[in-house]
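A.B. asks: After the sequence you'll find the predicted model.
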Amino acid sequence: MIKSMTGFGRGTSESEASSFIVEIKTVNHRYFELNARMPRTLISLEDGIRKYVNDKIKRGKVDIFITQNQGANEDMSVVVNESLAENYVEVLHNLRDKYDLRDDISATTLARFPEVLKLEQKEEDLEKTWKILLPAVEEAVHNLVSMRQQEGEKLLIDITKRCECISSNVDIINRRVPEVTEEYRARLLKKVEEILAEKSIDENRIAMEVVLQADKSCVDEEIVRLKSHVAQVIKTFKLGEPIGRKLDFIVQEMNREANTIASKVNDLELTNIALDIKSDIEKIREQVQNIE
């Protein structure tokens, strides 16, 4: 099953101590890249989150947002930055002595200064926190993957239809090329007859010119390769692995063959058909950019 690289998922989990909301979204990217936004107290869990997400998502730019709501804050503790507090006290005493101020420094006053008191999660409770957080991560990733699969199905349908159109147009070109060569022979013969009037015509010379023209406009090899690439695209859809990069390479080869065909065919109808083929290939190329 193919997957799009675009999707969104949300998950929640809770316990008596805290609750989590996890939101995850993905967009196109050549490789796997994860950016996590979470409370500072959860930073040490980022590697575990990254590993879990990367196990489910192989390609795409991933943004994950984690919100934590504390309950009774049993897992939190207040930490005093003693060196900073001492520095504040020293500065306040200097101000008191220099300007003859009333000394009213209190613990409450000191606690109001930035970074003197910090709320931190107890390290010994991180394992417990991970057990609470993981179900929310699992739910968010599951919902994300489901959406990517649904989008992938739409891409599969669209690309398959375009491959069918390409194959159909290639068949038309394949049938039409011999007719174009014969039409060229007839036009050339008529033109020579008009020029020479009643003089005799060298049939061998005419035949040689027709052969040269037919050789210049021959697209048999390009048609065989293009049809082979189309078959490869359909076959690749059945692989149980990320296929985006492989499809991107195949589509480049398809475009190369289509360009050659368009440059060789010496007929307005065939040129228009070749342009239709190139248009479908370009649409496929755009779609492939969003496949994991």
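C.D. replies: Okay, I see it. Fair warning: this is a prediction, and the values are worked out from it, not measured in the lab. Residues are numbered from 1 along each chain as shown.
A.B. asks: CA atoms for contacts and neighbours, from now on please.
C.D. replies: Will do.
A.B. asks: Any buried residues in the helix or strand where Glu286 lies, and which?
C.D. replies: Here Glu286, judged by DSSP states H and E, is contained in helix 268-288. For helix 268-288, burial by neighbour count (16 or more other Cα atoms under 10 Å) applies to 270-271, 273-282, 284-285, 287-288.
A.B. asks: and what of stretch 206-215?
C.D. replies: So stretch 206-215, judged by 16+ other Cα under 10 Å, has buried residues Ile206, Val210, Ala214.
A.B. asks: how distant is the longest helix that the chain contains from the center of its chain?
C.D. replies: Longest helix of the chain, by residue count under DSSP state H: helix 126-196. Offset of helix 126-196 from its chain centre (Cα atoms, centre = their mean, to the nearest Å): 17 Å.
A.B. asks: Put this next to the first one:
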Amino acid sequence: MTGFGSSVIEEGSTRIGIELKSVNHRFLDLTLNMPHPLMYLENQIKDCVRSHVRRGALSLYLSVEGSTSVSPTIHTNWDVVDQYVESAREMSRRIGADSWDYSRIMMLPGVFSIREADDEAAKKIEPLVLKAVELACLRLVDMRRIEGGKLREDLLEKVSAIEEHMAELKEEAPHVRQHYAERLRASVTDFLEKHTLDENRLMNEVAVFADKSAIDEELTRMDSHLSQFRTLLDLSSDSRPVGRQLDFLIQEMNREMNTIGSKGNSITISHQVVTIKSEIEKLREQVQNVE
């Protein structure tokens, strides 16, 4: 599910900024972008995010500004610069040069050095960082909750559409066994006219086989899956994670519809099966956004 949450916390001259972005993903995948001295907080930050979000591809950006900045700083080695300048002046006197381009000194080795951030500075701002992460997570969740409400309504509409097509399937279901048995008996009768077999026993076998072509059980299980789907969507409105369970129910729905399609032997049923499977696929795509 998509979402965005940000936070800024300031204390003295220190400013902590967090941006947390989320896009659709079947599982939880979290990427951190933060100053190296704060990487020791990686597990704590991930645990904080996981406590609020269980699904989605998330990117967290952390910035630190101020006097306690944990970013590397450039240091000018003035003692080295003074030696270069003095040497340049002495060289000018000896060779009689009138001027010296002092900007060249900036490119000489040892003039600048990079100082890594102080670990103590990182420790001092640790509480601020974790507080900022927590606040960004809460704001992300709020945004995702709003989107989730809209998504829930869309899923319920699709479930209702499936239920309407299921009603038409149920009307046709009683005729499936009857039509199949009639066709089977006609074939058997034609066979018996040309061969000698126990007709009563064969007709009993036909009846049993025709019973196996009935789709009543599959229809009942589909009703159960749709009912459970609605129940889980109600739970999702209370911020309970239900995405994985919805995934499973959709797999079961597809299995039932495949069985009905193979048993149906009816143009009407085949048409409804194709339509329902199309609606189930729409459900599957949307459920990837549900936590």
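C.D. replies: The structure has been received and is ready for your questions. What you are looking at is a predicted structure, and each value in this text was computed from that prediction instead of being measured.
A.B. asks: Would you pull the TM-score for this pair?
C.D. replies: Superposed pair, TM-score by TM-score structural alignment, normalised by the length of the second structure: 0.72. Supporting alignment: 265 aligned residues with a Cα RMSD of 4.2 Å.
A.B. asks: ok so, going back, would JSON lines of the buried residues of stretch 206-215 of the first structure with distance to Ile157 of the first structure be doable?
C.D. replies: Converted to JSON lines, these look like this (distance: Cα to Cα, whole Å):
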{"residue": "Ile206", "distance to Ile157 of the first structure": "49"}
{"residue": "Val210", "distance to Ile157 of the first structure": "43"}
{"residue": "Ala214", "distance to Ile157 of the first structure": "38"}
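A.B. asks: Go through the residues you listed and say which is closest to Pro178 of the first structure.
C.D. replies: Proximity of these to Pro178 of the first structure (Cα to Cα) peaks at Ala214, which lies at 8.2 Å.
A.B. asks: Which residue, other than its chain neighbours, is closest to the closest one?
C.D. replies: Thr181 (5.8 Å; Cα to Cα, 6 or more residues apart in numbering).
A.B. asks: Spit out the contact partners of the one you found.
C.D. replies: By Cα atoms under 8 Å, 6 or more residues apart in numbering, the contact set of Thr181 of the first structure is Val210, Gln213, Ala214.
A.B. asks: Pretty sure the first one sits in a strand.
C.D. replies: No: remark: Val210 of the first structure does not belong to a strand; assigned using DSSP: H, G, I helix; E, B strand; the rest coil, it is helix.
A.B. asks: So it is in contact with Arg185, correct?
C.D. replies: Yes: assessed by Cα atoms under 8 Å, Val210 of the first structure is found in contact with Arg185 at 5.7 Å.
A.B. asks: what's the spacing between Glu120 of the second structure and Thr68 of the second structure?
C.D. replies: Glu120 of the second structure sits 9 Å away from Thr68 of the second structure, going by Cα to Cα, to the nearest Å.
A.B. asks: more crowded one of those two?
C.D. replies: Thr68 (18 against 12; other Cα atoms under 10 Å).
A.B. asks: SS state for that one?
C.D. replies: coil.
A.B. asks: can you pull the contacts of it?
C.D. replies: Counting by Cα under 8 Å, 6+ apart, the residues that Thr68 of the second structure touches are Ser13, Thr14, Ala121, Ala122.
A.B. asks: Would you mind checking those for buried ones?
C.D. replies: Ala122.
A.B. asks: Show me which pair in the contacts of Thr68 of the second structure is furthest apart.
C.D. replies: Farthest apart among those - using Cα to Cα - are Ser13 and Ala122, which lie 14.3 Å from each other.
A.B. asks: Using the three-state scheme, assign Asp247 of the second structure.
C.D. replies: Applying three-state DSSP: Asp247 of the second structure is helix.
A.B. asks: Val233 of the first structure maps to what in the second structure?
C.D. replies: Val233 of the first structure maps onto Phe229 in the second structure, with residues paired by TM-score structural alignment.
A.B. asks: Kindly report the same for Ile284 of the first structure.
C.D. replies: Under TM-score structural alignment, Ile284 of the first structure pairs with Leu283 in the second structure.
A.B. asks: burial of the aligned residue in the second structure for Val53 of the first structure, as a residue count?
C.D. replies: Matched across to the second structure, Val53 of the first structure falls on Val49, judged by TM-score structural alignment. For Val49 of the second structure, the count of nearby residues is 20 (other Cα under 10 Å).
A.B. asks: How about the secondary structure of Val49 of the second structure?
C.D. replies: helix.
A.B. asks: In three-state terms, how would the nearest residue to Leu119 of the first structure once chain neighbours are set aside be classified?
C.D. replies: Closest residue to Leu119 of the first structure in three dimensions, ignoring its sequence neighbours and counting by Cα to Cα, 6+ apart: Val78, at 4.7 Å. When classified by three-state DSSP, Val78 of the first structure comes out as strand.
A.B. asks: Tell me which residues touch Val78 of the first structure, please.
C.D. replies: Leu117, Lys118, Leu119, Glu120.
A.B. asks: and what of Glu23 of the first structure?
C.D. replies: Phe8, Gly9, Arg10, Gly11, Ile64, Phe65, Ile66, Ala140.
A.B. asks: picking up where we left off before, pull up the gap between the residue nearest to Leu119 of the first structure and Thr160 of the first structure, please.
C.D. replies: 60 Å.
A.B. asks: element containing the closest residue in space to Ile250 of the first structure that isn't next to it in sequence, please.
C.D. replies: Excluding the flanking residues, the one nearest Ile250 of the first structure by Cα to Cα, 6+ apart is His229, at 6.3 Å. Counting by DSSP H and E, the element that carries His229 of the first structure is helix 220-236.
A.B. asks: what comes up buried for that helix?
C.D. replies: Buried-residue list, helix 220-236 of the first structure, by 16+ other Cα under 10 Å: Glu222, Ile223, Leu226, Lys227, His229, Val230, Val233, Ile234, Thr236.
A.B. asks: Closest one to Arg59 of the first structure out of the residues you listed, please.
C.D. replies: Using Cα to Cα, these come closest to Arg59 of the first structure at Thr236, 17.0 Å.
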